[in-house]
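S.K.: coords please:
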Amino acid sequence: MTPGENSFPEQGSEEAAAQAEVAIAAFKFLSAVYRGDLIQAWGYMHPILCLCWAQAWVEANRESLIASGHDPERTAHALASSAGGNHELWEHFARVMLHEMREAFPLDPDVAGIGANLRAVALDTELLYVHPLPPTSGVWEPDEFLEAYPLVMNLNDDRWTVLNWGYDAIPIPGFPPILDGASLGND
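M.R.: Just a heads-up that it's a prediction; the model follows:
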């Protein structure tokens, strides 16, 4: 093979391999969520996102949880660290969270695509755009607008994890958690 003939410069192939790693991890998460398997999706999520999702669910169900004897903060932390969905409320939590994600950000992972360019958000944190549908012509046209959902990925313990889905912000745990970054800087 001659230089330039179906080959990448070494740096280009390393960058492509790194981008592929991020995209593969993202698709594993998306496939699990859209197949309805939050336990598997949990394994691809960053602990901060797990906590934020648990806190959001707990906040939405605060009164009924307190009435049934659950401490909201402990419940959120227990759900977030629930290995294999072993918490007594996991089934209810998973059903609601999966429904909300699929309703808010509808897509079929078998058809969806991820933009080729990674965008650095912070150290070891990349922003991807997930396109639910391919372009109608099959080819991306200049200035063509297609719906896309942001997905923030973070290199955590030498593996790429989902730090946020549907929002381009780094989530902040709390009651309520901040997933969309809307209230950041509004003090």
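
S.K.: from here on, contacts and neighbour counts on C-alpha atoms
M.R.: Will do.

S.K.: Now the longest helix belonging to the chain: buried residues?
M.R.: Identified as the longest helix of the chain according to DSSP state H is helix 10-35. Residues of helix 10-35 classed as buried by neighbour count (16 or more other Cα atoms under 10 Å): 22-23, 25-34.

S.K.: Skip the chain neighbours and tell me the closest residue to the most centrally placed residue in the chain.
M.R.: The centre of the chain sits closest to Trp165, judged by Cα atoms, centre = their mean, with a distance of 3.3 Å. Counting by Cα to Cα, 6 or more residues apart in numbering, Trp165 lies nearest to Leu151, which is 4.6 Å off, once chain neighbours are set aside.

S.K.: Remind me which helix or strand the one you found belongs to.
M.R.: Following DSSP states H and E, the helix or strand that holds Leu151 is strand 149-156.

S.K.: Quickly find the element holding the closest residue to Tyr34 other than its chain neighbours.
M.R.: Nearest non-adjacent residue to Tyr34, counting by Cα to Cα, 6+ apart: Arg102, 6.7 Å away. Element membership of Arg102 [criterion: DSSP H and E] is helix 90-104.

S.K.: what's next to that helix, contact-wise?
M.R.: Residues outside helix 90-104 that contact it (Cα atoms under 8 Å, 6 or more residues apart in numbering): 33-34, 36, 38, 53-54, 57, 79, 82, 85.

S.K.: how about 10 Å then?
M.R.: Around helix 90-104, the neighbours that count as contacts under Cα atoms under 10 Å, 6 or more residues apart in numbering are 30, 32-39, 53-54, 56-58, 61, 78-80, 82, 84-85, 87, 105-108, 149, 165-166.

S.K.: For the comparison step, fold the sequence that follows:
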Amino acid sequence: MEPDDEDIAAYAAQHAIISAAWKFVEPYWVDHDVRAAWVATHPTLRLCWAQHWLTPMRAQARADGLSPDAVVEAFTADEVDHPLWEPFERAALKGATLPVTRETWGIKANPEYLAPDVALLRLLPTPTDGVIRPGEQYMSVPLVMQYEDGPGWRLLNFASEQIPEPGWPPRLGADGG
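M.R.: Now for the predicted structure:
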């Protein structure tokens, strides 16, 4: 069966968001490169992820002469240049344990919209025949994506369907607060 114009338009509309999700998924879970994955994340996720990591160490950061707010603010940049980046990166990689490859994992098409500019995708192992049937149960990792003019789609949260909220501690959902 040949795809019709509507099918082609639907695929084209989803291509941008799925490609943007892979810009995080591949560096993080395949290459274990947090710095490369970082540029695909939304600044809100960067802030919340850094706050989540630093929350139990805020008193020590202050004792070391660091402002916790200044540390996490530095982490919102695309290119982080901060002495605490390496410890953060090591801690972040402890969560990168999924055996993801492009050959064995995929991102489910037809995103669910949580808000006009926020969509929920799902990263999942692909069945051997490549088809997920209606009603079939499968394990998946939520990927919350946000669209903004300029940068386009970026990862707003993962492993949770919650839109993250900065704070001490931040609200990330799932096991991330």
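
S.K.: so who does whatever residue of structure 2 lines up with the residue nearest to Trp165 of structure 1 touch?
M.R.: Counting by TM-score structural alignment, Leu151 of structure 1 corresponds to Leu143 in structure 2. Listed by Cα under 10 Å, 6+ apart, the contact partners of Leu143 of structure 2 are 21, 24-25, 107, 111, 119-123, 154-162.

S.K.: List the buried residues in stretch 174-181 of structure 1.
M.R.: Neighbour-count burial for stretch 174-181 of structure 1 flags 177-180 (criterion: 16+ other Cα under 10 Å).

S.K.: Check stretch 131-148 of structure 2 too.
M.R.: By neighbour count with 16+ other Cα under 10 Å, stretch 131-148 of structure 2 contains the buried residues 140-147.

S.K.: repeat for stretch 77-85 of structure 1
M.R.: Under the neighbour-count criterion of 16+ other Cα under 10 Å, stretch 77-85 of structure 1 has 77-82, 85 buried.

S.K.: got it, and stretch 102-117 of structure 1?
M.R.: For stretch 102-117 of structure 1, the neighbour count (16+ other Cα under 10 Å) marks 102, 107, 109, 113-114 as buried.

S.K.: Which members of the residues you listed occur in strands, if any?
M.R.: Among those, DSSP state E puts 113-114 in strands.

S.K.: doesn't Pro166 make contact with Leu47 of structure 2?
M.R.: Yes - under the criterion of Cα atoms under 10 Å, Leu47 of structure 2 makes contact with Pro166 at 6.7 Å.

S.K.: quick one, which of these two is more surrounded?
M.R.: Neighbour count, other Cα atoms under 10 Å: between Leu47 of structure 2 and Pro166, Leu47 has more, with 23 against 17.

S.K.: how about whichever helix or strand the more buried one is part of, aligned to which bit of structure 1?
M.R.: In the assignment (DSSP H and E), Leu47 of structure 2 maps to helix 43-54. Mapped onto structure 1 using TM-score structural alignment, helix 43-54 of structure 2 covers residues 47-58.

S.K.: The matching stretch vs structure 2, average offset?
M.R.: On superposition with structure 2, the mean distance recorded for stretch 47-58 of structure 1 (mean Cα distance after the TM-score superposition for structure 1) is 0.8 Å.

S.K.: Buried by neighbour count: which residues of that stretch qualify?
M.R.: Of the residues in stretch 47-58 of structure 1, 47-58 count as buried by neighbour count, 16+ other Cα under 10 Å.

S.K.: a markdown table for those residues, including distance to Glu73 of structure 1?
M.R.: Formatted as a markdown table, the buried residues of stretch 47-58 of structure 1 follow (distance: Cα to Cα, whole Å):
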| residue | distance to Glu73 of structure 1 |
| --- | --- |
| Pro47 | 15 |
| Ile48 | 14 |
| Leu49 | 15 |
| Cys50 | 14 |
| Leu51 | 10 |
| Cys52 | 11 |
| Trp53 | 13 |
| Ala54 | 10 |
| Gln55 | 8 |
| Ala56 | 11 |
| Trp57 | 11 |
| Val58 | 8 |
